[in-house]
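In: Just need the structure, nothing else, for what follows:
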Amino acid sequence: MNYLSAENITKSYGDRMLFRDLTFGLNRGDKVAIVGANGSGKTTLLSVLAGAIPPDAGVVSQRKDITVGYLDQQPDLNNALTVMEVVLAGDSAQLDALRAYEHALATGNQAALERAMADMEKLEAWDYESQIRQMLGELGIQDVTQPVSMLSGGQRKRVALARVLIQNPDLIILDEPTNHLDLEAIEYLENYLNTNNGTLLMVSHDRYFLDRVCNQIAELDGGQLYNYRGNYAYFLEKKAERKAQDAAELEKNLNTYRTELDWMRRQPKARGTKAKYREDAFEDLEGKVKGRKRDGELDLNLRTTRLGSKILELENVSKRFGEKVLLDHFNYTFKRFDRVGLIGKNGMGKTTLMNMITGLLRPDSGKITTGGTVKFGYYTQNELDLPDNQRVIDVVQDVAEVMKLDTGDTVTATQLLHRFLFDRAKQYDYVAKLSGGEKRRLQLLLVLVQNPNFLILDEPTNDLDITTLNVLEEFLLSFSGCVLIVTHDRYFMDRLVDHVFVLEGEGRVRDYPGNYTDYREWRDAQPKTSAASQNGKTELSAQKNQTPALVVSQPTTNGAKKKLSFKEIREYETLEKEIESLEQRKAEVVGLLNSGGHHEQLTAWAKEIDQIETDIAQKSDRWLELAEYM
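Out: Next up is the predicted model:
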């Protein structure tokens, strides 16, 4: 069943053509991601397909009897409403019933109240408000009574995302849904979309997310859309084959073009009929050669200032805002080539710690000592504060007109911009004309052009295309200084860090040796602590080579420890195997769900996943109960 179709659509801005005569179709059950380079027109294409903006030519049609939820990159929310009011203002049968019920209660209309109550019962909408609160909490919004006007840009997007998801539309359209989410919120969204049997169309650069959620990838490249039916790993394989074939074809055309160009130059002006055919063929070939180009390649072989023996020491650093403790006597000494990931829920103090390290913020107590050779390069979440009427080339020349490479060669600002995929025409564009990803790439250039040896990267993956991310990763892997990274891109962090600081709340920091996936697997393997244990005092020893476990002082109990019977011991051992088997089955069913299928199959698999999760929760509770006495 076709949900959405676009036929021969074209869109341009000024003299810049984004795509021409593009055709696309979306069927029920498809989970499609649009990928492509920054500035290729992904967001514009998504907006056209969602009906938010019209195409210059062509037709976009959506099936009439389906509901559609659309998350824009910059959601437009009513600042006069609270968070809960914004989400309740969405469009769904349950929300309609809930609003009718609230209105009947307020007006005292008994007949309307009875009808509303019947609708609430029929649609199972009685616990809808609690579902909204739970979803907002999972996405990092705890206070549902705060006005929207007080929210940050990231919080506004999370509220808008919750509003889309709670409506449970037939077709979900999302533009960069993982931006501004912390890692746990991303994993919640990933699981939600995996178990939802709806249809999905999105733009995202999160490679783990793409691989685990999508069953089709559509790449926008050079104004054309290339479809790959499979997940992101399959797309990479097939794209490599296409690029190899394109490169071979381009090389063949170039060789022919050189031969024909030589022939054209040697011919007299008066040509016969046969020569005219060859001339027309040459012009056609010239159009193909000049219309195609080899992929641009971001070159980051910039020189790095050498680090001395003393780098950065944090001694008993504490910081709080009001009653909220972010850091409590934190100690760490950075060493050469340290590559640290910073993990924690939004609001735990990640940006605060980075601001204190760079001197933008002072700790309440403790000492931060920076070595004399350290030169920070701080890439922040905030976009560049540049005049819209300033040209790109002028922005770079204001920082440095020439730059030394790692090889010792010198490049001009123009050459450097070219290495960062800004062609000559783009260099003389005004900042206002740059896409979000192009602005972030320019911001990255301005950080690296200053030759830092200690990079602090706060969400560097936001709005950067996958090609740029791959090259940035290669640069950071060979970077001879220290790196501190905050990112929601799990793939990016896994490749680059060798240990992580985990901000756990109440000033506690865990230094775990390993990348994010290592830490997550270790954490998930730990038995859940009881409420009494969680209230115990936790001490930190933030040294790089410490064991992963924190030292937790357990409250003493007056009663003697219960001993398990032989039957209970056998039950405990059996539960471990059953839970593992259920987890394996869940992964298999999620894979089946991602691969697509008939509506009945998708519904059955979604129900099976729900039942498996219920079984896992019940068995885990019993396992934890028995584990306390082992």
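In: alpha carbons only for contacts and neighbour counts from here, please
Out: Will do.
In: Can you point out the buried residues in the longest helix along the chain?
Out: Once the chain is assigned using DSSP state H, the helix that runs over the most residues is helix 232-266. By neighbour count, with 16 or more other Cα atoms under 10 Å as the criterion, the buried positions of helix 232-266 are 232, 235, 239, 247, 250, 253-254, 257, 260.
In: likewise stretch 198-213?
Out: Buried positions in stretch 198-213, judged by neighbour count with 16+ other Cα under 10 Å: 198-207, 209-213.
In: neighbours around residue 601, how many?
Out: Using other Cα atoms under 10 Å, the number of residues around residue 601 comes to 14.
In: any idea how far it lies from residue 584?
Out: When distance is defined by Cα to Cα, to the nearest Å, residue 601 is 19 Å away from residue 584.
In: now the residue nearest in space to the middle of the chain, nearest residue through space, not along the chain?
Out: In the chain, the centroid-proximal residue (Cα atoms, centre = their mean) is residue 178; its distance is 3.8 Å. The shortest distance from residue 178 to any residue that is not its chain neighbour, by Cα to Cα, 6 or more residues apart in numbering, is 6.0 Å, and that residue is residue 186.
In: this one as well, want them side by side:
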Amino acid sequence: MNYLTLENVSKMYGEKVLFDNISLQVNQGQKIALVAKNGSGKSTLLRVIAGKEPPEGENSKVELHRSVNLRFLDQDPDFYEEHTILEAVFDSDNPMIQAIKEYERTLLFKTEPAVAQAAITRMDDLKAWDFEARIQEVLTRFEIHRMDQLVKTLSGGQKKRLALAKLIIDEPEMVILDEPTNHLDLDMIEWLEEYLSQPNLTVFMVTHDRYFLERVCDEIIELDRGKIYRYSGNYSAFLEKKATRHENEAIALEKDKKLFKKELDWVNRSPQARTTKAKSRVDAFYDLKDKVSGNRVEGELQIDIKGQRLGKKILEAHNIGKSFGDIKIIEGFSYKFQKKERVGIVGPNGVGKSTFLQLLTEEIRPDTGKVVVGGNTVFGFYSQDGIQLGEDKRVIDVIQDIAEFIPLDKGQKLTAPQLLERFLFDRKQQQVYVSQLSGGEKRRLFLLSVLMENPNFLILDEPTNDLDIMTLNILEDFLLDFPGCIIIVSHDRYFLDKLVDHLFIFEGEGQIRDFIGDYSEYRVLQKERERQQRREDRAEQQRKKEAEQEQKPAEGLTYEERKTMNKLEKEISKLEEKKKQLEAKFLETDQLTPERITELAKELDELKATIEEKEMLWMEYAEKA
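Out: Modelled structure (predicted):
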């Protein structure tokens, strides 16, 4: 079933063409990712698809199937600032969500018993309790707890999580997501990955998270120089097919260049347009000239800045501790950094990772212990909160205010304009004001401003947010060759796996554990520990249950009741199998019509009701047993 159609859609900002005359279709169940360089128009295209901006172009069309429930996650979600979280989350016309909102309000504000009872009755009537439990799970997953908190008091990251939670609660059939993993911790990202993988959910998103692209997507669309290129498969398939496309384009471009040289010789020798045949050849020459000049290979980010030499003593933490009130951030942490060390830092949001970095760079002092910084150590601190570029400054001024040039290897130097060019800011864009840059371009400029200090100890706090995949690949290559030390705080699993040798795991209550290995190795070990803990918990519960049964007088079931209970177990098992088969039919997209979907949904609801009825009866016997 077709959900969305775009035809002949274009968009320009001034003289810059973001995309030109593009067409695409999105069908039910597809998982599509859009990739492009920063400033290419990814977010604008998402907003056009979501109906937030009008398309341009003759005969342009954006059509969403009238029955499809679509939700859009913007990079900067827009809420009414005076709303509470409760009002923002449950801002919906859905009767069940409205009933849950009223019920939550009675809990939050402790309303009169009659009002509370009316809310509970409404929940019963709509059978909303399971849905209410699902909502609580989503809110807890995204660390949304204080329902009476005003939206205007939330940080940008908290608003993004609130918007994502609201989107999931609305249970859409199709989602359009702009960088959904920004501001999520690693557990949240893995949970979201599982949610988006549902077979019946249709996804169109922009993300720099390459594990997301690998594990969720079945198609990737690249926006390149205003045109789109579609690649079936996940991220690995995209890399292979894109490489093949570039090889073919390079071969075709070389042939065009040879033909162009031949035609140029002819044009220079021939009188212009004496005959119709000659005029036709001249016209073809100018078309070929446009094609050759238009197919130039765009530059890639180049970083080969030379870091200052590190001394023998680099950075040492001696039994440091830090608390805020009763909350322990760090307790008794000691470590000595060695040359070329690559450390990743992981842990839930709010556990103290940013405070830890500020302690190491001596921006704040520890309560106990001490931090010793080597005499030759020069920090380069890239932080989320540090992006304070003057909006009224030109790009070139931002860099020249730091330094006119920077040293390279072998005694060479690079001027500020040359360095900006290597960071994909051409001479024309260097004269642009910072306020006109995209979010990713601002981050790229901030990263350059950090490197202009010529550091030998890099501290990168979420450096991958808003950077495009092409820039990330170049940045990773630079960091792999960087001669100094690196500490990385990131929720980008791919980035961590590629770069770090070991991890500082923030486990809460001030405890930091040093784990030798990358993030994926850590998660494998962590999941096995969680499974082992669940096995031990179940075994303990079973021991308690058996002990309680031994102490109780033998009541038990009669022979007939035991027989009925066994029969119910078999019936429930068969019904569950039938339910799986029925759910599988929803995946047969080539055979699904709206009528068939309605028919299957009705049959599935009836089956679930039968299973629930038999399970309740089984529970009665189980309690008696």
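In: tm score of chain vs chain?
Out: Between these two chains, after superposing, the TM-score reads 0.82 (TM-score structural alignment, normalised by the length of structure 2); 548 aligned residues with a Cα RMSD of 3.1 Å.
In: the helices in the stretch 451-600 of structure 2, which residues?
Out: Secondary structure of the stretch 451-600 of structure 2 (DSSP state H, counting those that start in this stretch): helices at 469-481, 493-499, 519-551, 559-585, 594-624.
In: and among the ones you listed, the most buried is which?
Out: Across these, the average number of neighbours (mean count of other Cα atoms under 10 Å) peaks for helix 493-499, which reaches a mean of 18.
In: residues in structure 1 aligned with that helix?
Out: Taking TM-score structural alignment as the measure, structure 1 aligns residues 490-496 with helix 493-499 of structure 2.
In: The matching stretch vs structure 2, average distance?
Out: After superposition onto structure 2, the mean distance of stretch 490-496 of structure 1 to its aligned counterpart is 0.4 Å, using mean Cα distance after the TM-score superposition for structure 1.
In: Distance check, residue 391 of structure 2 against residue 397 of structure 2.
Out: Residue 391 of structure 2 sits at a distance of 11 Å from residue 397 of structure 2 (criterion: Cα to Cα).
In: Could you check which of the two has the larger neighbour count?
Out: More neighbours sit around residue 397 than around the other of residue 391 of structure 2 and residue 397, counting by other Cα under 10 Å; the figures are 18 against 14.
In: any idea which helix or strand carries the aligned partner of that one in structure 1?
Out: Structural alignment (TM-score structural alignment) places residue 397 of structure 2 against residue 394 in structure 1. In this structure, residue 394 of structure 1 is located in helix 392-397 according to DSSP states H and E.
In: quick one: contacts of that helix?
Out: Residues external to helix 392-397 of structure 1 that are found in contact with it (Cα atoms under 8 Å, 6 or more residues apart in numbering): 413-414, 417, 426-431, 446.
In: Buried subset of those residues, written for PyMOL?
Out: In PyMOL, a selection of the buried entries from the contacts of helix 392-397 of structure 1 looks like this (16+ other Cα under 10 Å):
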select buried, resi 413+414+417+426+427+429+430+431+446
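In: So which of the contacts of helix 392-397 of structure 1 is the closest to residue 102 of structure 1?
Out: Set against residue 102 of structure 1, the nearest of the contacts of helix 392-397 of structure 1 by Cα to Cα is residue 431 (48.4 Å).
In: which residue of structure 2 sits farthest from its center?
Out: When each C-alpha in structure 2 is compared with the mean C-alpha position (Cα atoms, centre = their mean), residue 274 comes out farthest, at 60.5 Å.
In: Helices of the stretch 251-400 of structure 2, residue ranges please.
Out: Counting by DSSP H, counting those that start in this stretch, the stretch 251-400 of structure 2 has these helices, from start to end: 276-294, 353-360, 395-400.
In: Is residue 164 of structure 2 in a helix, a strand, or coil?
Out: Reducing the assignment at residue 164 of structure 2 to three states with DSSP: H, G, I helix; E, B strand; the rest coil gives helix.
In: my read: residue 492 of structure 2 touches residue 190, true?
Out: No. Taking contact to mean Cα atoms under 8 Å, the distance of 11.0 Å between residue 492 of structure 2 and residue 190 leaves them out of contact.
In: More neighbours: these two, which one.
Out: Shown here are residue 492 of structure 2 and residue 190; by other Cα under 10 Å, residue 492 has more neighbours (24 against 15).
In: any idea how far the closest residue to the more buried one other than its chain neighbours is from residue 54 of structure 2?
Out: Spatial nearest neighbour of residue 492 of structure 2, excluding adjacent residues (Cα to Cα, 6+ apart): residue 209 at 6.1 Å. Counting by Cα to Cα, the separation of residue 209 of structure 2 from residue 54 of structure 2 is 28 Å.
In: ok, back up a step: okay, buried residues for the helix holding residue 394 of structure 1 please.
Out: Using 16+ other Cα under 10 Å as the test for burial, helix 392-397 of structure 1 gives 392-396.
In: And the strands in the stretch 301-450 of structure 1?
Out: Using DSSP state E, counting those that start in this stretch, the strands assigned to the stretch 301-450 of structure 1 run over residues 312-321, 324-334, 339-343, 365-370, 376-379, 402-404, 410-412.
In: In structure 2, which residues correspond to the longest one?
Out: What that stands for is strand 324-334 of structure 1. Using TM-score structural alignment, strand 324-334 of structure 1 lines up with residues 327-337 of structure 2.
In: Pull the distance from that stretch to the chain's centre.
Out: Relative to the centre of its chain, stretch 327-337 of structure 2 is centred 30 Å away, using Cα atoms, centre = their mean, to the nearest Å.
In: Now distance to residue 125 of structure 2 too, for the helices of the stretch 451-600 of structure 2, in CSV please.
Out: Putting these into CSV (distance: least, Cα to Cα, whole Å) gives the following:
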stretch, distance to residue 125 of structure 2
helix 469-481, 49
helix 493-499, 45
helix 519-551, 35
helix 559-585, 25
helix 594-624, 15
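In: and of the ones you listed, who's closest to residue 382 of structure 2?
Out: Proximity of those to residue 382 of structure 2 was assessed by Cα to Cα; the nearest stretch is helix 469-481, lying at 13.1 Å.
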